[in-house]
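>>> I would like to see how this sequence folds:
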Amino acid sequence: MDFAFDARTEELRSRLLAFMDEYVYPAEAVAREQRAALPSPWDTPPVVEELKAEARRQGLWNLFLPDAEYGAGLTNLQYAPLAEITGRSPQLAPLATNCAAPDTGNMELLAQFGDAWQKKQWLEPLLAGEIRSAFAMTEPEVASSDATNITTRIERDGDEYVITGRKWYISGAMHPDCAIFIVMGKTDPDGPDPHRQQSMVLVPRDTPGVTVARAMQVFGYEDHAHGGHAEVVFDHARVPVSHLVGEEGGGFAIAQARLGPGRIHHCMRLIGMAERAIELMCRRAVSRTAFGKPLARQGVVQNWIADARVTVEQLRLLVLKTAWLMDTVGNRGAHTEIQAIKIATPRAVVDIIDRAIQLYGAGGVSQDYPLAELYAAARTLMIADGPDEVHQQSLARRELRKYL
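As a prediction, this is how the structure comes out:
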């Protein structure tokens, strides 16, 4: 394993770091001010569109897609340090570079499983940043950590599918530019194989019978970067059978294919969030005095900073190893490592951000610093894309299998 940056990665890193310093960090306060003046909290602040235009001009666009036909054609190993950089400003940088969830996963899904018409209709405008999208799988009435539990029905009626069900925490659904839902439901609820009962269909947001019922907050935040989260009701919504993604019964497998890259992308960005927290911690430590000496000379603060640095270096190596395996042996071959980083990274980053909040005192939980928002995002990722406990159980079974 060689984790040294190749020439293309180094060049993109250099440009992306300069873009962050010159455009993204200064825009954070501007975006907050502009958003407060918008008629809807889901409208896009003008500065975001300016960032997107500049990112496109600089070639910092669709970096996440390994398929060169649609994206930058980077490997996971090449993309990892770039995603880490954007994670330092998770509310703006992924949006600015068109690398924000849930659109990234939806674009990957359409690129891999969509037919020619679906790609033309939905993938191309997503790649251009002209629309946004949502992935509708999680439901309030069942334990969605087990995707075989979902109850939404997708029933064939002639040349149409009829979708009935209730979803929630559907990322992207609140954004006014969200034009398409990728909906997972059951086409064969009584089928003998519980992993072949589900299918996915594309449902335009303006389809009769689709109601965005309410916005769902995350620790009191609206989570604008992901286009918000919503409860969505599908009441006998009808779409043509041409809106089926892949084949009937293939929904579970498609979901798993979508979630693998999504999990590592989250972990890449989480490392950037941890780096931002460490930077803020150090700046606070050298600028504040308590009990007669700078915080930087307090032993407990030094321990926090040292432990944070060690933890981040460990996590980064594990994420890079996972990226390398995904590139060399595929997602299935990297399954154990994907689960390992999904367990380890959010948990550790939450702890680092929590220490930074403690160091800032009241400021740490305020809107004046990004720490509270970083904490909410990191803590949520212990649940999103499968709760930690599910990954722990699966990983343990795989480990025990060697001895049984």
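>>> C-alpha from now on. contacts and neighbour counts both.
Noted.
>>> What residues sit buried inside stretch 368-386?
Under the neighbour-count criterion of 16 or more other CA atoms under 10 Å, stretch 368-386 has 370-386 buried.
>>> Stretch 183-198 now?
Residues of stretch 183-198 classed as buried under the neighbour-count rule (16+ other CA under 10 Å) are V183, M184, G185, K186, T187, D188, P189, P194, R196, Q197, Q198.
>>> Spit out the contact partners of R238.
Counting by CA atoms under 8 Å, 6 or more residues apart in numbering, R238 touches E160, Y161, V162, I163, T207, P208, G209.
>>> and those, which are buried?
Buried among the contacts of R238 by 16+ other CA under 10 Å: E160, Y161, V162, I163.
>>> CSV please, covering these and showing distance to F19 and secondary structure.
Shown next, in CSV, are the buried ones among the contacts of R238 (distance: CA to CA, whole Å; DSSP: H, G, I helix; E, B strand; the rest coil):
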residue, distance to F19, secondary structure
E160, 47, strand
Y161, 45, strand
V162, 46, strand
I163, 43, strand
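>>> this one next, for a side-by-side:
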Amino acid sequence: MDVVARTRAFVDDELIPLEPDLLSKGWVAMLPTLRGKRDEAKKRGLWAPFLPQEHGGLGLTLLEYAHVSEVLGRGLLAHWVLNCQAPDVGNMELLIAHGTDAQKKQFLEPLTRGEIRSCFGMTEPEHAGSNPVWMSTRARREGDQLVIDGHKWFTTGADGASFCIVMAVTDPEAPLHGRASQIIVPTDTPGFRIVRNISVMGEPGADHPSHSEIRLENVRVPATNMLGPQGAGFALAQERLGPGRIHHCMRWIGICERAFELMVTRAATRELSPGKPLGTQQQIQLWIAESRAEIHAARLMVIDCAERIDRVGAHGARDYVSMIKFHVASVLQQVLDRAIQVHGALGMTDDTPLAYWYRHERAARIYDGPDEVHKASVAKRILQAHGMTARKD
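This is a model prediction of the structure:
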């Protein structure tokens, strides 16, 4: 696809050269430069590739966007420059599918134009994230308002976001999967408070890519801010996760490809002694061959899954969605670890992007459901198809 080649040229020529300054100076200092790159992305016709054309995007299919997302994964924050970063992508998709005209006018349109950012508040520190139907945040109806009280954390990008889509229990007596709703909460609403930006593996959470802990204390919003029907919160969350995992997995593959290139270059040019490159060592050769095969296999799995989602929907492809999630996350960690090892002490520094990815992408095996939960889910359905029944406790 022409858009993939053009995106690759933009990332490699315009964004990757900015990474040393980004890693040394931080997001805030680089924001004016990155905003300029956003303007350049719009001029080049690369803006919001996943969005339908009527909303200002390129209108790519899920499979087509998967290839673009891989290319964007090569660069730090390249997704943000093209306005297709998490959690904004999922929020835009939900607003397009389920938002009212008023919600689209107030929240979706400025988000698609890149004028504002958003966040998504689901995970709570008091409850296991692997059980998304178990949460304590509550929203009660008072007249024409919803009153929300709760505690969330790992709310990505909350610092600086204009609104948060909050998962809250609206009907505690309903069946498990019908208790929660999604509610749009402007972050300047009284009672919405960022407690802290969470540090990750020793890296202070001072910049936009951080995760925040938030409190909602007697937060009042119009009842018309409910997104979709009451009680549909879990269904909407699942709806965004299927395509979202395609986005994540292809981004991870893009990271793998960049890490692989750095590893191979280091192995070919770093000398153990005069005339003897590091790549002459058999163990390094094994890592290179294994990484090449694993990345290739992971890419084919994700492409196959994207085609299945386009054909039968996220629910029909749920086992394949789970498989790519835990498989690609594992490949990502393996490739990054090998690349760091080949770089030696240099790999531990921020002179390359490897350490940054290692800090932030270790979470790949945790968020969107721990790998172990996805593995158990796939295995149970396979066993049930072969006649296994289990007693319900």
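>>> So the most centrally placed residue in the second structure, which state does it fall into?
Residue closest to the average C-alpha location in the second structure (CA atoms, centre = their mean): A86, at 4.4 Å. Here A86 of the second structure is coil, with the state taken from DSSP: H, G, I helix; E, B strand; the rest coil.
>>> counterpart of it in the first structure?
In the first structure, the residue matched to A86 of the second structure (TM-score structural alignment) is A101.
>>> how close does that match sit to E10 of the first structure?
24 Å (CA to CA, to the nearest Å).
>>> Check Y221 of the first structure too.
35 Å.
>>> what do you get for K119 of the first structure?
31 Å.
>>> circling back: can you put the contacts of R238 of the first structure in TSV and add distance to F252 of the first structure?
Shown next, in TSV, are the contacts of R238 of the first structure (distance: CA to CA, whole Å):
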residue	distance to F252 of the first structure
E160	21
Y161	18
V162	19
I163	17
T207	24
P208	26
G209	24
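>>> picking that back up, ok, the spatially closest residue to the match of A86 of the second structure that is not a sequence neighbour - contacts?
Closest residue to A101 of the first structure apart from its sequence neighbours, by CA to CA, 6 or more residues apart in numbering: H226 at 5.9 Å. By CA under 8 Å, 6+ apart, the contact list for H226 of the first structure reads A100, A101, P102, S171, G172.
>>> what about stretch 341-358 of the first structure, how far off from the second structure?
Compared with the second structure after the fit, stretch 341-358 of the first structure shows a mean deviation of 0.5 Å (mean CA distance after the TM-score superposition for the first structure).
>>> and the gap between the equivalent of I165 of the second structure over in the first structure and R238 of the first structure?
By TM-score structural alignment, I165 of the second structure lines up with I182 in the first structure. Distance, I182 of the first structure to R238 of the first structure, by CA to CA: 14 Å.
>>> which residues of the second structure fall in helices?
Remark: helices assigned in the second structure by DSSP state H are 2-10, 19-25, 27-43, 62-72, 78-81, 88-98, 101-103, 109-112, 233-269, 282-316, 318-343, 354-361, 371-385.
>>> Could you list the buried residues of the shortest one?
Right, helix 101-103 of the second structure. Buried, per 16+ other CA under 10 Å, within helix 101-103 of the second structure: Q103.
>>> ok, now the second one?
Using 16+ other CA under 10 Å as the burial criterion, the residues of helix 19-25 of the second structure that qualify are E19, L22, L23.
>>> That one vs the first structure - mean distance after superposition?
Mean deviation for helix 19-25 of the second structure: 3.3 Å (mean CA distance after the TM-score superposition for the first structure).
>>> which strands and helices sit next to that helix?
helix 27-43 (3 or more CA pairs under 8 Å, 6 or more residues apart in numbering; DSSP states H and E).
>>> Which other helices and strands does the helix it packs on contact?
Against helix 27-43 of the second structure (3+ CA pairs under 8 Å, 6+ apart) you get helix 19-25, helix 78-81.
>>> what's next to it, contact-wise?
Residues contacting helix 27-43 of the second structure (CA under 8 Å, 6+ apart): F10, E14, L15, D21, L22, W47, V81, L82, N83, D207, H208.
>>> Can you turn the buried subset of the residues you listed into a selection I can paste into ChimeraX?
Applying 16+ other CA under 10 Å to these, the buried members can be selected in ChimeraX as follows:
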select :10,15,22,47,81,82,83,208
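>>> With distance to I253 of the second structure added, can I get the contacts of helix 27-43 of the second structure in JSON lines?
JSON lines is the format used below for the contacts of helix 27-43 of the second structure (distance: CA to CA, whole Å):
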{"residue": "F10", "distance to I253 of the second structure": "18"}
{"residue": "E14", "distance to I253 of the second structure": "20"}
{"residue": "L15", "distance to I253 of the second structure": "18"}
{"residue": "D21", "distance to I253 of the second structure": "24"}
{"residue": "L22", "distance to I253 of the second structure": "22"}
{"residue": "W47", "distance to I253 of the second structure": "21"}
{"residue": "V81", "distance to I253 of the second structure": "19"}
{"residue": "L82", "distance to I253 of the second structure": "18"}
{"residue": "N83", "distance to I253 of the second structure": "19"}
{"residue": "D207", "distance to I253 of the second structure": "25"}
{"residue": "H208", "distance to I253 of the second structure": "23"}
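>>> from the contacts of helix 27-43 of the second structure, which single one is nearest G75 of the second structure?
Closest approach between the contacts of helix 27-43 of the second structure and G75 of the second structure, by CA to CA: L15, at 6.7 Å.
>>> circling back: among the helices of the second structure, which comes closest to E213 of the second structure?
When these are compared by CA to CA, helix 354-361 sits nearest E213 of the second structure, at 17.0 Å.
>>> what's that closest one aligned against in the first structure?
Mapping helix 354-361 of the second structure onto the first structure (TM-score structural alignment) gives residues 371-378.
>>> Name the residues that touch the matching stretch?
Under CA under 8 Å, 6+ apart, the answer for stretch 371-378 of the first structure is 90, 218-219, 221, 270, 273, 277, 346-347, 349-350, 353-354, 356-357, 364-366.
>>> Pull the distance from that stretch to the chain's centre.
Mean C-alpha position of stretch 371-378 of the first structure versus that of the full chain (CA atoms, centre = their mean, to the nearest Å) differs by 14 Å.
>>> hang on, the earlier thing: same list (the helices and strands packed on helix 27-43 of the second structure) but as TSV, adding distance to V133 of the second structure.
Output for those, formatted as TSV (distance: least, CA to CA, whole Å):
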stretch	distance to V133 of the second structure
helix 19-25	37
helix 78-81	30
